[in-house]
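Visitor: Dropping a prediction and its sequence here:
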Amino acid sequence: MLVSLAEYAKKHNKSSDTIRRYAEKGHMHSARKIGRNWVVELEEPYPVAKRPKAAPITLISLFSGCGGMDMGFRGGFDFLGRHYAKNGIDIIWANEIDKDACITYRQNLGDIVEGDIYEVIGQLPKYADIVIGGFPCQDISINGKMAGISGKRSSLYSAIVETVEKVQPKIFVVENVGGLMLRKHDESRRKILADFSALGYKIHYQVYHAEDYGVPQTRERVFIVGTCEDMPAYIPPQETTLFKPLTAREAMEDLEDYPRDKAFSHIWSEAKASKDQGNRKLIADRPGYTIRAECHGNIQFHYSLARRISMREAARLQSFPDSFVFPAGLRATERQIGNAVPPVLAWHVAQSVLAVLQNR
């Protein structure tokens, strides 16, 4: 039954002017003019205004590895019974030089540009809201050469500096090992901070202990965060498991009777104990020890089984969800897991980044 806009408005407890605007904008399917007056079907549902979708926050990722940091920033995964929600971040460009890591990244996260960053840097998008990157740490790590940023690999941080200068993001996040804070690396640290500060960003840096953020592993990492001068200050995320960290047993116990399964990456090294390295055994009731990239099969022994931990167990200690696929062989997977930023730690850092971008 056709009725006047006033009658329709009265039924829905709205003003006639509001209904008229909807009719004039075409939001009411049955509304039409008869002479100079609008009419509408009385039973037409009241139009619900669609909220415009918020534009996604865009991100460029450098030295992406297999995608641990990227997964954390993107969100939308489950780990040990907790859901880590999507963050509304769109990874528009990622880069990694390692072929196997790129294969893993593509299977889990999507497109990635494979190649030396300096050979592909010209392909960078013109803009992104966020730039992230964990530059190679082998020259800074305690387990590495300790050459600092004069080393061939850790000097690659300059590619992140160049990217930030080109893209001018609102915020950037750079990750490296805790060894960057050692006195031996004072000069390297000052140089890195000075180079980023020179781009006009407010710089915040500190050491994060992964076990304090729901990662079942003791792992120290430095995050350097730069924000535009006109944006709120970056405030680090609050610890979530500061006084009760997740243990190795909590992370791995359900896999103790699980058979070898290559598709699930539940495979392990058969390397025997060595007097030089590879003798460390997990303790069930504490977090796992730091997962290394270059342990050459000498990864830690299981806390109760007569074998070394599997790649899936190592991935659990790094907070990768079981849905994350590692298609490479054992050694390549070992390197990818050991090089990665724990996704859960990255997710918490991302919450603080979002707070800056959303002025919360």
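Guide: Received, thanks.

Visitor: Please count neighbours and contacts with C-alpha atoms only from this point.
Guide: Fine.

Visitor: in this protein, which spans are helices?
Guide: Ranges of helices in the chain, per DSSP state H, are 5-11, 16-24, 68-74, 99-108, 117-120, 157-167, 186-197, 248-252, 311-317, 330-339, 343-357.

Visitor: what's the straight distance from one end of stretch 114-134 to the other?
Guide: Chord length of stretch 114-134, first to last residue, is 16 Å (Cα to Cα, to the nearest Å).

Visitor: For that stretch, buried residues please.
Guide: Using 16 or more other Cα atoms under 10 Å as the test for burial, stretch 114-134 gives 114, 117, 121, 124, 127-134.

Visitor: ditto for stretch 303-321
Guide: So stretch 303-321, judged by 16+ other Cα under 10 Å, has buried residues 303, 307-321.

Visitor: same deal with stretch 173-182?
Guide: Buried-residue list, stretch 173-182, by 16+ other Cα under 10 Å: 173-181.

Visitor: which residues are contacting it?
Guide: Stretch 173-182 has contacts (Cα atoms under 8 Å, 6 or more residues apart in numbering) with 130-137, 140-142, 185-186, 188-189, 207, 220-226.

Visitor: take the one below as the second:
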Amino acid sequence: MLQILELFGGIGSPRIALRNMGIPVKSIDYVEIDEKAVRSYNAMFTGELPYKTQDVCGWNLRPDILIHGSPCQDFSIAGHQGRQTKDDGRINYGRGADRGSGTRSSLMWETINIIRNMGAWRPKVVVWENVKNVLSKRMNKNFRKYISEMDSMGYTSNFKVLNAMDFGLPQKRERVFTVSMLGGEFDFSEMEKRPVENLEAFLQPAVDDWYTITAPSMVSCIGKTGVLQRITIIKDFCYTITERPDRAPGCGCLPIGNGKYRYLTERECWRLQGYSDEDFDAAATVNSRRALYKQAGNSIPVPIFESMFDTLLNGGKKIYSSQQTLF
């Protein structure tokens, strides 16, 4: 049975992917501080002892695969400046080293701390997902520092910007995925891609008037080009789903006739992230509309994990070491 550790676990898209693939999996722990996301996770994975909100700092467990998608808003190691360093010049990522920095993305370094504290035994695979902007000129130094730290612990890391549209979902969502491996190397070219499905299959045939865009300030932005504030009209695909597609619809809006437009519904957002209606219905019984939107916007597309795990577990030239399977 595959053992995974979900840090910054959200609503559990890696585990959903493994479940969809029929792979026996044990989540040796799920760590998420957002109580409403924990509610959804528990609702989807019934029959288990309920998880509680947990801080990621200081975790020390032994999974086969560690997945983390730390917050990206403040992606910086500035909070470590002036902190004690190791003799070899590397930053000391001891627990609490960055607790006073006020950043959220600095929690990424807690994952480094967790892996380093495992000692000789470490996860064979570490998967990290983050926004495309971590590769920008301003943030690239920190991204490279993460790769360097993984390298110092014996991992070989490869990264690639993956688009949800390449894995069947009609959502243009680009994110950086980094796969770090012990005794092997992940080849992103071996991930199986899927043709984009028809957007209509993800949309509800009829929705409540609540989703109709009526605010004059928003109506005036629909379909505009060349301006800072604009709302794209969805045609064959939507753009990146965010936490508030009902208030800041960067994903776009849908035409409903008579010159009117509407937001995507919460259910549609979950579908466009690869979740089933059964998953959504379970989460909807314990959460508000606002929370369901936020959880969809913060999630990772399930089909990307399905393809990635299929490559890791079932194929690929470079994921084997000495002719032995990875797990």
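Guide: Done, it's in. The shown structure was predicted, so the numbers you read here are calculated from the model rather than taken from an experiment.

Visitor: for the helices of structure 1, which one sits closest to residue 213 of structure 1?
Guide: helix 343-357 (5.9 Å; Cα to Cα).

Visitor: just how off-centre is stretch 70-78 of structure 1 within its chain?
Guide: 5 Å (Cα atoms, centre = their mean, to the nearest Å).

Visitor: If you could redo that for stretch 210-218 of structure 2, that was the one I meant.
Guide: The mean C-alpha position of stretch 210-218 of structure 2 is separated from the chain mean by 29 Å, Cα atoms, centre = their mean.

Visitor: likewise stretch 61-75 of structure 2?
Guide: Worked out by Cα atoms, centre = their mean, stretch 61-75 of structure 2 lies 9 Å from the chain centre.

Visitor: before we move on, back to that, among the buried residues of stretch 114-134 of structure 1, which two are most distant?
Guide: Farthest pair in the buried residues of stretch 114-134 of structure 1, by Cα to Cα: 114 and 129, 22.1 Å.

Visitor: What's the separation between residue 142 of structure 2 and residue 108 of structure 2?
Guide: 11 Å.

Visitor: Have a look at these two and say which one is more surrounded.
Guide: residue 108 (23 against 16; other Cα atoms under 10 Å).

Visitor: Closest one to residue 250 of structure 1 out of the buried residues of stretch 114-134 of structure 1, please.
Guide: For the buried residues of stretch 114-134 of structure 1, the nearest to residue 250 of structure 1 is residue 134 (28.0 Å; Cα to Cα).

Visitor: Quick one: map that closest one onto structure 2.
Guide: In structure 2, residue 134 of structure 1 lines up with residue 69, judged by TM-score structural alignment.

Visitor: Contact partners for its match?
Guide: Residue 69 of structure 2 neighbours (Cα under 8 Å, 6+ apart): 7-9, 108, 128-130.

Visitor: If you map those onto structure 1, which are still there?
Guide: Retained in structure 1: 7-9, 128-130, out of the contacts of residue 69 of structure 2 (criterion both residues aligned by TM-score structural alignment, their matches' Cα atoms under 8 Å).

Visitor: Neighbours of the alignment partner in structure 1 of residue 112 of structure 2, how many?
Guide: Here residue 112 of structure 2 is matched to residue 161 in structure 1, going by TM-score structural alignment. The number of residues packed near residue 161 of structure 1 is 18, by other Cα under 10 Å.
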